[in-house]
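J.: Following is a predicted model, sequence given first.
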Amino acid sequence: MENKILKKGCGTVVSSMTVERALFNMEEVSVIAGGLIRQGSSRPVSSVAIDSRQVTADALFIPLPGEHFDGHQFLREALTNGASALLLADRVWPLEGEEVARQAREKGAALITVPDTLRALQDLAGNHIRSMTDLTSIAITGSSGKTTTKEILGSILRREAPAIINEGNLNSEIGLPLSVLRIKGEHKYAVLEMGMNHAGEMAVLADIVRPEVALITNIGRAHIGLLGSQERIALEKKEIFKFFDDRQLAFLFEDEPFFEYLSSKVRGKIIPFGPRSTPGFEGSKDLGLAGSIIYWEGFQIHFPLFGTYNLVNALSSISVSVELGISKRKIKLGLQEAKPIFGRSQVIRGAVTIIQDCYNANPDSISRVLGFVRKLSWRGRKVMVLGSMLELGQDSAQAHRQMGREAGLSGLDAVIFFGIETETAYSAALETGFSGFLSFTADFEKLIQKLQGYLREGDLLVLKGSRAVELERLIPLLAMDRLEG
């Protein structure tokens, strides 16, 4: 973009030491986290960990309460592994504080009590990113496509300058601050995915990052069981723009049904993306599992991720990159080098070619994959394993019936439904008069047996289901020497 995005107003920021040397000193940790130093230390904080096993020398260990364990149980281990400081919840101090302080003193580490350890982690991350005066922060959310979009945009921006993206799926109220705290002074771009599965979480994440660029990929039905409706999902996703002050950029899909609502009263520039809106887009050619050719600004770009949904993710990344002033050549290179990540649009080629797209599943992503596979030109048979879609709440039965109807009308050669929730999908598929091999099981061993007895060389196997179903477990068990078909 012609004019560099103005840095957001950040209020009072406690200065930090050079990032390459240290993140904070003990006084800074105490002030930022609203804590009290119970045991001092002159050692620096060079990293932050919430898992005592990941503590390294001079790390700040922040114990968080969990469903099965409380991080306060592992304070001694964190000290043994080299922590320079421990946070301790105020509620724990009367019970264990003196003993923990003694242990910290023996290791030359600090002990700081805080009202809430999770809030302390988030506050430290927010302070850290707002101390990065040369950083452009880009936040991405949406019901689907946000991780892939993050990867594509990161691939482009790395051609321009040092850039960092969330590792793996560190995009929650716990994971995002850990990602933010890994940003270093050398980084010029931070591309940060923001996930959300309960009301209020997006506002917390937006407050941490205060992004200068924010993109919503789409509003779908993922997590609808936790939020109640798509309208509620849209309301929560819109919170990514909450801290805009007229100097930021908001990107929305041109055909997003909630476009008007999402763009209403946003204090920033609204920029649509998509086939009609992305600057310089001239069309595309579908290459099946090999991806597509994107015709853009006179270039023919081989984009390796398959499906029209990934093409839209590429167009969103182009739109953001153009606004940021990235050169055409670097955008082209970044698109060409984009790679699928675990469980998302992965193609595993072999005697049986496998599409591993089982990191997550919701009604919208199921429909997109079924549509892609139905149209895909393939010499062999098309086989699909559809696992349960979770976190759909009261909509689960209806959503699974819809999945079954769509699968039954897909024209595939075989569909196997896996998981208790998919029994209704199986019944719905039967009602369509599906002419291929159709089956249902909730037993993983029986699923393996069905596949080993059916698959043969030349088949295409598509794995799609929610993360907890763990369909990727099938892959090492489906070696050709174990197939009977």
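T.: Arrived safely.
J.: Only C-alpha atoms from now on, for both contacts and neighbour counts.
T.: Noted.
J.: Please, where are all the strands along the stretch 151-300 of the chain?
T.: Taking DSSP state E, counting those that start in this stretch, the strands of the stretch 151-300 of the chain run over residues 163-165, 189-193, 213-216, 248-253, 268-273, 281-286, 292-296, 299-303.
J.: Over to the stretch 351-485 of the chain?
T.: 353-356, 382-387, 414-418, 437-441, 460-464.
J.: And the contacts of the third one?
T.: By that I understand strand 414-418. Here strand 414-418 makes contact (CA atoms under 8 Å, 6 or more residues apart in numbering) with 382-388, 407, 423, 425-426, 436-444, 447.
J.: and what of the shortest one?
T.: If you take CA under 8 Å, 6+ apart as the criterion, strand 353-356 is touched by 343-348, 458-464, 472.
J.: For those residues, give me CSV that also has distance to residue 256 and neighbour count.
T.: Formatted as CSV, these follow (distance: CA to CA, whole Å; neighbours: other CA atoms under 10 Å):
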residue, distance to residue 256, neighbour count
343, 25, 20
344, 22, 19
345, 22, 24
346, 26, 18
347, 28, 19
348, 32, 13
458, 38, 15
459, 35, 20
460, 32, 23
461, 31, 22
462, 27, 22
463, 27, 24
464, 24, 33
472, 31, 18
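J.: before we go on, here's another structure to hold up against the first:
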Amino acid sequence: MNAAWVANLTGGCLTGNPDAEIFRGRADSRLCRPGDLYVALKGERTDGNLFVLPAWESGADVVLADEQKTLPVPPAGKALVSVSDPLEALQKLARQRRLDFPELQVIGITGSNGKTTTKEILAAILVNWKKDSVLVTEGNYNSDIGLALTLLNLHPGHEIAVLEMGMNRIDEMELLADLAKPRIAVITNVGSAHVGMLGSRESVAEEKRKIFIGSGKDSVAVIAKDSEWSSFLLEGYPGKVRFFGEWGKNGWNSYENLGADGFLLVRNGIEVIFRIPGEHNLLNAMAAVEAASVLGAPESSIVKGLEAIKPLPGRSEVINGAVKVIQDSYNANPESLNAALKLFSSVKTTGRRVLVLGELLELGNETNDLLRLAGRAAAEENPDSIFLFGKSLGNLKDAAVDAGYKGLMKQYVDIKELQNALSEYLRAGDLVLLKGSRGSALERLNKTIGEVSSG
């Protein structure tokens, strides 16, 4: 790929060096390095077109930017391609890059919860098997922007691509499926995440199954065996189906829950240490293994991948100290809260169990009902105390009381007040679960809890 390739595909105006090479796509000028195409996108908070020069200074060789903006002249050896719509142009490039590799085995992973963890487990297995020939979505670059940038990272040495595919609006999954063209599609689950954007869980399921658009008879769907949505998701699907989540089948013999240390699995008679705690993560592992098995991954790589993977930051992450923390605040909805509460109850502690719950966002018209369900779930767990953070949790608080919760429960809307309250309340031996949507940013409490632990 080079600047001329970008201009020809997008119909853009090329200024500078047409032979400037491209090996990767970036949308953050601070991360650019030699060989990068910087795509200047206008976001909610800032305009990437303001950072064209910094992108070149950071190392980018080619910039794709908005022709309606005042743009700098590219430095010697570098190039600028100006277009009417940089995002549309990026997606044209990504679509073509995918078509350039017709033999590429693409696994697309979507679902209301567990996408990133499933992707990382699958990547650990496949990288052990195929080494550098596996392209993997970085972080959670799973949107129409992130997926397109990931596809620009393809090179001739890649045999497999593991692509995370998320959506929060109608028809976004159709676009993602068109870009990625997955032969193997994994749907981890269907829940209430983004229901506020889509209107209902039925609409969420409808969007999720659009990952199958373009699937043929040689395609494979990987879905949960006990999903209430399985029949709906598979309606009209022309390919093969592989189910996950059944013990006693597909090599899964048994497991022992080790609490904060994860699980001791027995797979095909071999003991395997899986270090990500929480039974919901067992399902993520089973989904990943099923997808790897479709590709023919050897059992040795499956075992080594399962043993190599560790909890991701903010996702079922156990932080040890005088006060032990389960940091699960990357995101939250009622289903992921229930999963986190099960993990909370499985971890042993000599002190009190303290639930710190942030807001559950993007629930739309179902907000009140779902918050009440969450409140009842919190009450059933019966922690010693509940600290709520956010203005929207009144229904959750009332539901917990109605369900019989009699422990300490306080609500805060100021993060500093919550930090002070926890600093005074917590003591050595306590176990804290931090759970909330990204908007609550509960990781800001890590320092406060750490100071209690070190004090």
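T.: It's in. Everything numeric here is computed off the predicted structure, so don't read it as measured data.
J.: related to what we said a few turns ago, taking the strands of the stretch 151-300 of structure 1 together, which one is wrapped up most tightly?
T.: Burial of the strands of the stretch 151-300 of structure 1 is given as mean neighbour count (mean count of other CA atoms under 10 Å); strand 213-216 ranks first at a mean of 28.
J.: May I have the residues that are in contact with the aligned partner of residue 461 of structure 1 in structure 2?
T.: Taking TM-score structural alignment, residue 461 of structure 1 has residue 432 as its aligned residue in structure 2. For residue 432 of structure 2, the contact set (CA under 8 Å, 6+ apart) comprises 323, 324, 325, 326, 353, 354, 355, 356.
J.: Run the residues you listed past structure 1 and keep the common ones.
T.: On the basis of both residues aligned by TM-score structural alignment, their matches' CA atoms under 8 Å, what survives of the contacts of residue 432 of structure 2 in structure 1 is 323, 324, 325, 326, 353, 354, 355, 356.
J.: circling back to that earlier point, what distance do you get for the match of residue 461 of structure 1 to residue 417 of structure 2?
T.: Per CA to CA, to the nearest Å, residue 432 of structure 2 is found 17 Å from residue 417 of structure 2.
J.: and what of residue 408 of structure 2?
T.: Taken as CA to CA, the span from residue 408 of structure 2 to residue 417 of structure 2 is 16 Å.
J.: Do I have it right that residue 351 of structure 1 meets residue 458?
T.: Yes: with contact defined as CA atoms under 8 Å, residue 351 of structure 1 reaches residue 458; the gap is 5.9 Å.
J.: what's the overlap in contacts for these two?
T.: In contact with both residue 351 of structure 1 and residue 458: no residue, using CA under 8 Å, 6+ apart.
J.: so which of the strands of the stretch 351-485 of structure 1 comes closest to residue 266 of structure 1?
T.: strand 460-464 (35.8 Å; CA to CA).
J.: show me where the stretch 351-485 of structure 1 has helices.
T.: Using DSSP state H, counting those that start in this stretch, the helices assigned to the stretch 351-485 of structure 1 run over residues 363-375, 396-408, 423-431, 444-454.
J.: hmm, I was thinking of the stretch 151-300 of structure 2
T.: Counting by DSSP H, counting those that start in this stretch, the helices of the stretch 151-300 of structure 2 are 172-180, 195-198, 201-208, 230-234, 279-295, 299-308.
J.: May I see those organised as a markdown table, with distance to residue 346 of structure 2 and mean neighbour count added?
T.: Formatted as a markdown table, the helices of the stretch 151-300 of structure 2 follow (distance: least, CA to CA, whole Å; neighbours: other CA atoms under 10 Å):
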| stretch | distance to residue 346 of structure 2 | mean neighbour count |
| --- | --- | --- |
| helix 172-180 | 36 | 21 |
| helix 195-198 | 29 | 20 |
| helix 201-208 | 29 | 20 |
| helix 230-234 | 29 | 16 |
| helix 279-295 | 10 | 22 |
| helix 299-308 | 21 | 19 |
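J.: looking at those helices, which is closest to residue 22 of structure 2?
T.: Nearest to residue 22 of structure 2, of these and by CA to CA, is helix 172-180 at 19.2 Å.
J.: quick one: which of the contacts of residue 432 of structure 2 is nearest to residue 125 of structure 2?
T.: residue 326 (25.6 Å).
J.: What lines up with the closest one in structure 1?
T.: Per TM-score structural alignment, residue 326 of structure 2 is aligned with residue 355.
J.: want to throw the strands of the stretch 351-485 of structure 1 into CSV with distance to residue 477 of structure 1?
T.: Formatted as CSV, those follow (distance: least, CA to CA, whole Å):
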stretch, distance to residue 477 of structure 1
strand 353-356, 12
strand 382-387, 14
strand 414-418, 16
strand 437-441, 17
strand 460-464, 13
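J.: Check which helix or strand the spatially most central residue of structure 2 maps to.
T.: Centroid check for structure 2 by CA atoms, centre = their mean gives residue 116 as the closest residue, at 3.5 Å. Using DSSP states H and E, residue 116 of structure 2 sits in helix 115-130.
J.: give me the stretch of structure 1 that that helix matches.
T.: Counting by TM-score structural alignment, helix 115-130 of structure 2 corresponds to 146-161 in structure 1.
J.: What residues of the matching stretch count as buried?
T.: Buried residues in stretch 146-161 of structure 1, counted by 16 or more other CA atoms under 10 Å: 146-160.
J.: Now render the strands of the stretch 151-300 of structure 1 as TSV, adding distance to residue 327 of structure 1.
T.: TSV is the format used below for these (distance: least, CA to CA, whole Å):
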stretch	distance to residue 327 of structure 1
strand 163-165	16
strand 189-193	15
strand 213-216	18
strand 248-253	19
strand 268-273	18
strand 281-286	15
strand 292-296	13
strand 299-303	13
